[in-house]
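J.: Take this sequence and fold it.
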Amino acid sequence: MAAKEKTGNPIVETIKTIVYALLIAGIFRTLFFQPFWIPSGSMKPTLLIGDFLFVNKMAYGYSYASCPSLMMPRFGIEIDAKDICGWADGENTRLWGGDPERGDVVVFRHPVSGRDYIKRLIGMPGDTIQMKAGLLHINDAPVKVVDDGVFSEVMEPQGPQGVRPRCENGPVGNGGACEKGRQLETLPGGTTHAILNIGNQQSDRTGTYTVPEGHYFFMGDNRDNSADSRLAQQVNGVGFVPYENLIGRADRVMFSSAGRSMLFFWTWRGDRFFEKIE
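T.: Predicted coordinates:
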């Protein structure tokens, strides 16, 4: 008679398979690409609420911030990158580090809250940054800006949080056209991207920020609806971001959902598959 093949406990084998899969996924996410879903409108029109993208973590090398965080307070799960890779924190350095370029769209770790943010890199180490009457000045020189029409979207709740957009054309009823002025801004070095303006507010008139060595200055493309480096002293303000807090560069939108969940495939935007991020 043939010997009976020995088989393991199916429950144990299933658990081992899940553990191995999670380890492989964790290594892949730590070293190569991190998924990111856009939760707010601070980067409109470049990124819309519901855009799903992968962040290129190889672009700038690796630091403690490259380790993934898993924040699910509803289920009592709050695993921070520092819990896993805190031993690498503190020197503001990176392994196989690469320098970001002005104009890159970057995911970074908030210097205070530790949450992942995505903004555009505006100021390099040593730069002076100032907003004068809504116009960005870098090293005392105004950037080139040209009008580019109007950005229009439907006034309705957006994303899982049901956030309604802010409009330049005043209070707009549900289902109406919410409009913002759109301009093309060209940064030193030649990167051109679209920005939006809603109205005159405090963040359009700032003092002069001098970016420290080893740090960067970030702003949202939706200039009047972005908590960024201009708001260092305010709630949710970012301030200067250390080099080691960079997570990676956003290069391309994979797909985009206009609904409450990215799983609602019938709400996916057909014109944003594999959209290059400029």
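J.: make it CA atoms for all contacts and neighbour counts henceforth
T.: OK.
J.: Once you drop chain neighbours, what's closest to the most centrally placed residue in the chain?
T.: When C-alpha atoms, centre = their mean is applied to the chain, the residue found nearest the centroid is residue 118 (1.7 Å). Spatial nearest neighbour of residue 118, excluding adjacent residues (C-alpha to C-alpha, 6 or more residues apart in numbering): residue 107 at 4.3 Å.
J.: Residue 246: how many residues sit nearby?
T.: Look at residue 246: counted by other C-alpha atoms under 10 Å, it has 29 neighbours.
J.: Wait, it touches residue 111, no?
T.: No: Residue 246 is beyond contact range of residue 111, at 10.1 Å (criterion: C-alpha atoms under 8 Å).
J.: Can you work out which residues contact both of those two?
T.: Counting by C-alpha atoms under 8 Å, 6 or more residues apart in numbering, residue 246 and residue 111 have no common neighbour.
J.: Could you pull up the residues touching the closest residue to residue 99 other than its chain neighbours?
T.: Spatial nearest neighbour of residue 99, excluding adjacent residues (C-alpha to C-alpha, 6+ apart): residue 60 at 6.0 Å. Applying C-alpha under 8 Å, 6+ apart, we find residue 60 in contact with 94, 96, 97, 98, 99, 100, 246, 247, 248, 249.
J.: Which one (most neighbours) among these?
T.: residue 247 leads the contacts of residue 60 on contacts (other C-alpha under 10 Å) with 31 neighbours.
J.: for this protein, longest helix please?
T.: Criterion DSSP state H: the longest helix present in the chain is helix 10-31.
J.: this one as well, want them side by side:
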Amino acid sequence: MVWFETILVALTAFTGLVWLLDRLVLAKRRAAAAGPQGPAKEPLLVDYSKAFFPILVLVLGLRSFVAEPFRIPSSSMMPTLLIGDFILVNKFAYGLRWPITNKKFLAIGEPQRGDVVVFRPPMRPREDWIKRIIGLPGDRIGYHDNRVWLNGKPLPYVVDGIYTGVGQGADASGATELTEELPGRPHRVLEHPDLPFLPQGQGEGDWVVPPGHYFVMGDNRDNSEDSRFWGFLPEANLRGKAFMVWMNFDRSADPWIDTSRIGMRIP
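T.: Got it, this is the predicted structure:
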């Protein structure tokens, strides 16, 4: 949503400049030209700018440096996140960044293995994507036969059962649901052995994560365009850490709003 961020910054800057110009110049001119009836009425543009500027500053500050809402548009993070989930992203977990440019100006923390992150993919820098960090800088990652290998060791898996999708994610019904024992961050994943996203063997391989980069994957392993296909995620492209579902709305589901997901922590 780069366009929304750009508009928000532009409106904040414009209303702020109008307010500042009025305070330094225009208000004094109105006072100097005041007649028997007193100073002239504020122009409508000045009135609106003074009213909206504090609100825009607050929204921009919260959205840029505290928490930003995102909507999940695809099934790549099922079963953890569903199509129609609205999530909150911690914008200061990995350092404060300027709006629009996303350039970090204050380092605070570093991503951890297993974090679900929002980022701008290198090949589509105007879009926001969401995946899970599987590999940190220096890690050796392998993916073979639907199994992740981390630094030479295969991750353990526990089969939880057959997944039943809802709403726009109903086509995932019948997939195998497993718990992937990523060290310190176990989480659920889906496998579609009968309906692979890509032909067998594609997306498999071994990688060494370079400095300043991360290896990310979707939890819906056979329906996720991730580091297996387009490479490593640069640290500079991170937007924040997803931490909570604050709303779920899917008109294809019954009911449209799944209240059980509201306030759910993202593992």
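J.: that older thread, ok, the contacts of residue 60 of the first structure vs residue 26 of the first structure, which is closest?
T.: residue 247 (14.7 Å; C-alpha to C-alpha).
J.: The closest one -> the second structure?
T.: Mapped onto the second structure by TM-score structural alignment, residue 247 of the first structure lines up with residue 239.
J.: Roughly how far does its match sit from residue 83 of the second structure?
T.: 20 Å (C-alpha to C-alpha, to the nearest Å).
J.: what's the matching residue for residue 122 of the first structure over in the second structure?
T.: Using TM-score structural alignment, residue 122 of the first structure pairs with residue 134 in the second structure.
J.: what's near enough to touch that match?
T.: 113, 114, 182, 214, 215, 216, 217.
J.: rerun that using 6 Å as the cut-off
T.: 113, 114, 215, 216 (C-alpha atoms under 6 Å, 6 or more residues apart in numbering).
J.: Determine which two of the residues you listed are furthest apart.
T.: Greatest spatial distance in those: 114 and 215, 10.5 Å, computed using C-alpha to C-alpha.
J.: if I've got this straight, the residue nearest to residue 118 of the first structure is in a strand?
T.: Yes: under DSSP: H, G, I helix; E, B strand; the rest coil, residue 107 of the first structure falls within a strand.
J.: Contact partners for it?
T.: With C-alpha under 6 Å, 6+ apart, residue 107 of the first structure has these contacts: 117, 118, 247, 248.
J.: re earlier: between residue 114 and residue 215 of the second structure, what contacts are shared?
T.: 133, 134.
J.: between those two, which one's more packed in?
T.: Neighbour comparison, residue 114 of the second structure and residue 215: the larger count goes to residue 215, with 26 against 21 (by other C-alpha under 10 Å).
J.: That one reaches residue 232, doesn't it?
T.: Yes: shown here, residue 215 of the second structure and residue 232 form a contact pair, counting by C-alpha atoms under 6 Å, at 5.3 Å.
J.: State the pair within the contacts of residue 107 of the first structure that is farthest apart.
T.: 117 and 248 (10.9 Å).
J.: before we move on, what SS does residue 82 of the first structure have?
T.: helix.
J.: re the thing from before, the residue nearest to residue 99 of the first structure matches what in the second structure?
T.: Counting by TM-score structural alignment, the partner of residue 60 of the first structure is residue 94.
J.: For that match, which three-state class applies?
T.: coil.
J.: roughly how far apart are it and residue 72 of the second structure?
T.: Counting by C-alpha to C-alpha - residue 94 of the second structure and residue 72 of the second structure are separated by 21 Å.
J.: quick one: the helices in the stretch 1-150 of the first structure?
T.: 10-31, 81-85 (DSSP state H, counting those that start in this stretch).
J.: quick one: the first one to the second structure mean distance?
T.: Translated: helix 10-31 of the first structure. With mean C-alpha distance after the TM-score superposition for the first structure, helix 10-31 of the first structure departs from the second structure by a mean of 2.5 Å once superposed.
J.: got the buried residues for that helix?
T.: 29, 30, 31 (16 or more other C-alpha atoms under 10 Å).
J.: Residue in the second structure paired with the residue nearest to residue 118 of the first structure?
T.: Aligned partner of residue 107 of the first structure by TM-score structural alignment: residue 118.
J.: Neighbours of whatever residue of the first structure lines up with residue 79 of the second structure, how many?
T.: When the first structure is aligned by TM-score structural alignment, residue 79 of the second structure is paired with residue 45. Other residues near residue 45 of the first structure come to 17 when the count uses other C-alpha under 10 Å.
J.: how close does residue 45 of the first structure get to residue 120 of the first structure?
T.: 12 Å.
J.: Look at the residue nearest to residue 5 of the second structure when sequence neighbours are not counted and say how many residues are nearby.
T.: Excluding its sequence neighbours, the residue lying closest to residue 5 of the second structure (C-alpha to C-alpha, 6+ apart) is residue 100, at 6.3 Å. When neighbours are defined as other C-alpha under 10 Å, residue 100 of the second structure has 17 of them.
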